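Got a sequence here, can you build the structure:
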Amino acid sequence: MARWEPNASQRLSEAALELFAERGYENTTVQDIAQRAGLAKSSFFRHFKDKRDVLFGEDALLEPLLAGIAAAPPQAGPLQVMGYALDAVGQEVFISERRSAVARRRTVIDAHPDLQEREGLKSMSLTAALSAAMERRGAPGPLAEVSAQLGILALKMAYERWTEPENTDGFAVVARQAITEVEDAISAVRSRAQ
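Next up is the predicted model:
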């Protein structure tokens, strides 16, 4: 096998997702992934720490989310800011060419409790980063935290809908629907509290 192969990281990720779907996460080895990708096992470890890192390695969501928050107009309300963040993720990460890979990733994680736990930890980390970004925009601590949590809720809702096999809408559409539903839920809670 060649020492250097173009797109090795992407090939390894695709091979891993295929094998996780075929054999299950626990029944797939690093060697299996490398072989499927046509690479040496050592190539795998140049790109990933372990097979779980294929699913949770570099967080591709963080930078676009933060960029979207920073790009939101100063007069935007908290959920509008989160809408800008989700728009940025839709333009950079959740693009139509990646939908099948993202859906396979979701299926693998949904089938394995340890991976679900790791996904939850990732969500907590993103929430903390979004809260800090909202504070940098001038939102007081509690408002920044609640805004971040609601933004992550909308992100989760949009992610789940976008990866459903019957969905034909782009991520931006389902993300805006999720933001609207979160806003509607807040209004419903307020009206019942009065």
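
Going by C-alpha atoms from here, please, whenever you check contacts or count neighbours.
Noted.

Now do the contacts for the closest residue to Asp50 other than its chain neighbours.
Residue nearest to Asp50 in three dimensions, not counting chain neighbours: Val30, with 7.3 Å by CA to CA, 6 or more residues apart in numbering. Counting by CA atoms under 8 Å, 6 or more residues apart in numbering, Val30 touches Lys41, Phe44, Asp50, Lys51.

one more to line up against the first:
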Amino acid sequence: MGRWEPNARGRLEQAAMELYGERGYEQTTVAEIANRAGLTERTFFRHFADKREVLFWGGGALQELLVSSVADAPESTAPIDAVAAAFEGAGARLQERREHSRQRQAIITANAELRERELIKLASFASALADALRRRGVADTAASLAAEVGIAVFRVAFERWIDTGQPDFPQLIRESFDELKVVTGHGRRRDLDR
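Model prediction:
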């Protein structure tokens, strides 16, 4: 096998997703993932710390996107609207990999350790968003509330996107934030297809 293989990370990710789907996360080994990808275990560990990271490696980039979107929002933007816009941007990025997101979610849902890791990732997103809001001058409590509510709205929209055939994830996120405004008495009820 050559020393350099093109798109090793992508091949390892694809092999892992296939094996997790076929055999289950717990039953799949790093050796099997590397073998299916036509690579070595050493190459696997150059790209991923462990087999869990195959499912979570993009979290850092997504968090950076969320934080930069909040930071770049116009000064007059309300905290919750800055968070909503950040999640719409993230939704557009995730939409490009809908089938991958669907497969990933099924794997995570089937494993308690992975569900815990997903919750930790979402908590990290909330903390980073709250910090970004505080840097914009938003008070501590308001920043924490906007970030945590944003995570909750995103999760609801994500579940709807995964479970339905609706292709426009950013639109689902927008509708979910609009529904939040109705629930809190700060918006008008509109006919949302549910």
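
rewinding a little: could you save the contacts of Val30 of structure 1 as CSV and add columns showing neighbour count and secondary structure?
Shown next, in CSV, are the contacts of Val30 of structure 1 (neighbours: other CA atoms under 10 Å; DSSP: H, G, I helix; E, B strand; the rest coil):
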residue, neighbour count, secondary structure
Lys41, 15, helix
Phe44, 24, helix
Asp50, 13, coil
Lys51, 22, helix
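
Structure 1: which residue goes with Gln166 of structure 2?
In structure 1, the residue paired with Gln166 of structure 2 is Thr168, using TM-score structural alignment.

go on, Ala84 of structure 2?
In structure 1, the residue paired with Ala84 of structure 2 is Gly83, using TM-score structural alignment.

what's near enough to touch that match?
Gly151, Ala175, Arg176, Ile179.

Show me what the strand or helix carrying the third one is packed up against.
When elements are defined using DSSP states H and E, Arg176 of structure 1 is found to belong to helix 171-193. Contacting helix 171-193 of structure 1 under the criterion 3 or more CA pairs under 8 Å, 6 or more residues apart in numbering; DSSP states H and E are the following elements: helix 78-92, helix 141-162.

Show me which positions of that helix end up buried.
Neighbour-count burial for helix 171-193 of structure 1 flags Phe171, Ala172, Val174, Ala175, Arg176, Gln177, Ala178, Ile179, Thr180, Val182, Glu183 (criterion: 16 or more other CA atoms under 10 Å).

can you check stretch 130-144 of structure 2 too?
Result for stretch 130-144 of structure 2 [16+ other CA under 10 Å]: buried residues Ala130, Asp131, Ala132, Leu133, Arg134, Arg136, Val138, Ala143, Ser144.

Repeat that for stretch 114-123 of structure 1.
So stretch 114-123 of structure 1, judged by 16+ other CA under 10 Å, has buried residues Leu115, Glu119, Ser123.

Need the three-state assignment for Pro6 of structure 2.
At Pro6 of structure 2 the chain is in coil, as set by DSSP: H, G, I helix; E, B strand; the rest coil.

count of neighbours near it?
For Pro6 of structure 2, the neighbour count with other CA atoms under 10 Å is 7.
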